[in-house]
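> The amino acid sequence is not available; the structure is as follows:
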């Protein structure tokens, strides 16, 4: 029982840090508005936009890790790969991850919203496709690499977007997004464990895909949730 509580306590501690980071700006809203030279309502919308992005980070990372944590089980028990094939497949995924980082950084320098939208969309589609085609070895191998590329591209794209909408200091905003990322890892792994126990390894890809799809919908709605006024546009 004690060993089971450790990850839950870690998740609770991370959630506390996350909530503290996200809610602290509310108490210093006037100071943030003064530093930015905008009105308090405009500063409030900036904080809302940042909170949306942090939530997108948590949902998309949770979606990935709900499936990725149990990839070995999926590959061997569902798809039918031999245990010896798992390491090369994960290596290929890692290479795709590095390629995604380069692509995401390049794209986000030129089109921030498009880079985030495309990365989350590719992640969601690839996870849902893994669920649908889990019995096919070639397709699953390709999709596994695609998930690596997608999360690699999403990391710099989200970070650049967070820096753009960060209310006040970028150091705190970056730290908050890092906390959101780690909460996504922990929450996704816990959710994946529950899905694995109830519905099997294949369903972890479905759960991950649905979480990533929710992240995509939330990000697409961000302009409506946190409308930016002319005084909020930074030069």
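Looks like it arrived, so ask away. Predicted, not measured: the structure shown is a model, and the values here were computed from it.

> From now on I want contacts and neighbour counts done on CA atoms only, so please keep to that.
OK.

> before we move on, which element is residue 63 in?
Taking DSSP states H and E as the definition, one finds residue 63 inside helix 40-68.

> gap between that helix and the chain center?
8 Å (Cα atoms, centre = their mean, to the nearest Å).

> same question, stretch 10-21
With Cα atoms, centre = their mean, you get 16 Å for stretch 10-21.

> Buried ones in that stretch, by neighbour count?
11, 14-15, 17-18, 21 (16 or more other Cα atoms under 10 Å).

> so can I have CSV of those residues showing distance to residue 146 and secondary structure?
Output for the buried residues of stretch 10-21, formatted as CSV (distance: Cα to Cα, whole Å; DSSP: H, G, I helix; E, B strand; the rest coil):
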residue, distance to residue 146, secondary structure
11, 28, helix
14, 29, helix
15, 29, helix
17, 32, helix
18, 29, helix
21, 32, helix
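
> want to try JSON lines for those residues, with distance to residue 83 as columns?
Shown next, in JSON lines, are the buried residues of stretch 10-21 (distance: Cα to Cα, whole Å):
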{"residue": "11", "distance to residue 83": "31"}
{"residue": "14", "distance to residue 83": "34"}
{"residue": "15", "distance to residue 83": "36"}
{"residue": "17", "distance to residue 83": "39"}
{"residue": "18", "distance to residue 83": "38"}
{"residue": "21", "distance to residue 83": "42"}
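
> this is the other structure I want to compare:
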């Protein structure tokens, strides 16, 4: 028996749809905040569990690795589930993982809790954007995806600094406990506010046949360019604090303000690019990549000059702001483009995109560390510029890469 899909809303942005998108954004906020807790709480975790800071640092790379490996198998396993049920499973796992982490008596248990969260991280991102797209007309897919991704940026601007401050003031376990409560609240809100969203038999077959995506040239090209671009971004982003401190010469409280500026620029850029991402998606992608290349080129030049001063701070700070704006705005544009490229299976296409993104995070972090240790900051930032330039050339040269829905 074929399940009939729910009727698409006639109005693009009703109060109910706005509330549902806000819940999805909150889920993204909590998930990313939980993922990045070890960054701000690293010294506290190391001291409490009596392990080195380097060991605690492996929690991030291992998280990305697990997410990359688990995403596509879980997308196929949950193919026949209503979309709300799939999202609920990921949020329940998130809540449980944070509870386990908060109560962890040793590093092994903490790592186990993180694995539980990482297992469903990619699955969450493979369904959350398609859920948002199902709530609105096809002409508003990019805007709905951008609204959800606002939660990710808020996690970087608000969630991570707040959990880091709580770790310093109260202890890392208390910070993780707060994240646990937030995750439980979002889980409840998602269950109450979102419709079940069952899939038709044709949609289930499409998700289960996601292995055929390797024959979809546009989707594979988008995923490959995403992998290259994300790798280039994370080579330097992993060491953004070092870049701000040692290249631009900004330290202390001013460093924190510049990091906040990075995130605020991202939020602003996402809002400004929401409508163009629907109307001119390819131009939006190319523009963001070009801005990223420019920012990295400027920072690489400053790193090679080894000079500090008012001009260096002004130019370097501007490059950081451009970096934050372009890198943050590009993620929802790419995911919306991926879903458009495979309209018969947006969930499976998103799963492939998320896998490429997670591999890019892991590869970028590892390559960034290698470049930083072996060749220094100018080479490291230059490597980011080169890889993003490759992604830019590929996006600009490929015809029909990003479909437009009007």
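Structure received. Keep in mind that this is a model prediction, so the values were computed, not measured.

> one step back: next secondary structure after the helix holding residue 63 of structure 1?
Toward the C-terminal end, the helix or strand that comes next after helix 40-68 of structure 1 (DSSP H and E) is helix 71-73.

> Give me the range in structure 2 that that next one lines up against.
Matched against structure 2 by TM-score structural alignment, helix 71-73 of structure 1 falls on residues 240-242.

> hang on, the earlier thing: the helix holding residue 63 of structure 1 packs against which elements?
Identification of packing neighbours for helix 40-68 of structure 1 by 3 or more Cα pairs under 8 Å, 6 or more residues apart in numbering; DSSP states H and E yields helix 2-27, helix 29-36, helix 112-132, helix 137-165, helix 170-199, helix 201-225.

> Residue 235 of structure 1: which of these is closest?
Closest approach to residue 235 of structure 1 among the helices and strands packed on helix 40-68 of structure 1 is made by helix 137-165 (10.6 Å; Cα to Cα).

> ok, and for the closest one, which residues are buried?
140-141, 143-163, 165.

> Where in structure 2 does it align, residue-wise?
Using TM-score structural alignment, helix 137-165 of structure 1 pairs with 313-341 in structure 2.

> same check, this time on stretch 106-115 of structure 1
Counting by TM-score structural alignment, stretch 106-115 of structure 1 sits on residues 275-284 of structure 2.

> can you give me the end-to-end distance of the matching stretch?
End-to-end span of stretch 275-284 of structure 2 (Cα to Cα, to the nearest Å): 10 Å.

> From residue 163 of structure 1, how far off is the closest residue to residue 139 of structure 1 other than its chain neighbours?
Of all residues not flanking residue 139 of structure 1 in the chain, residue 133 sits nearest, at 6.9 Å (Cα to Cα, 6 or more residues apart in numbering). Noted for residue 133 of structure 1: a distance of 37 Å to residue 163 of structure 1, by Cα to Cα.

> The match of helix 71-73 of structure 1 vs structure 1 - mean distance after superposition?
Average distance, stretch 240-242 of structure 2 versus aligned residues of structure 1 after superposition (mean Cα distance after the TM-score superposition for structure 1): 1.3 Å.

> Buried residues, that stretch. List them.
Going by neighbour count (16+ other Cα under 10 Å), the buried part of stretch 240-242 of structure 2 is 241-242.

> Check the offset of it from the chain's centre.
For stretch 240-242 of structure 2, the distance to the chain centre is 19 Å (Cα atoms, centre = their mean).

> Repeat that for stretch 176-187 of structure 2.
The answer for stretch 176-187 of structure 2 is 19 Å, by Cα atoms, centre = their mean.

> Tell me the counterpart residues of it in structure 1, please.
Across structure 1, nothing matches stretch 176-187 of structure 2 (TM-score structural alignment).

> go on, stretch 19-38 of structure 2?
Under TM-score structural alignment, there's no match for stretch 19-38 of structure 2.

> buried sites along that stretch?
Quick answer for stretch 19-38 of structure 2 (16+ other Cα under 10 Å): 20-38.

> So which of those belong to helices?
The helices, defined by DSSP state H, take in 20-38 from those.

> gap between the match of stretch 106-115 of structure 1 and the chain center?
With Cα atoms, centre = their mean as the basis, stretch 275-284 of structure 2 stands 20 Å off its chain's centre.

> Please apply the same query to stretch 77-94 of structure 1.
Relative to its chain's centre, stretch 77-94 of structure 1 lies at 23 Å (Cα atoms, centre = their mean).

> Which residues does that stretch contact?
Outside stretch 77-94 of structure 1, the residues within contact range by Cα atoms under 8 Å, 6 or more residues apart in numbering are 72, 75-76, 134-137, 140-141, 144-149, 201-202.
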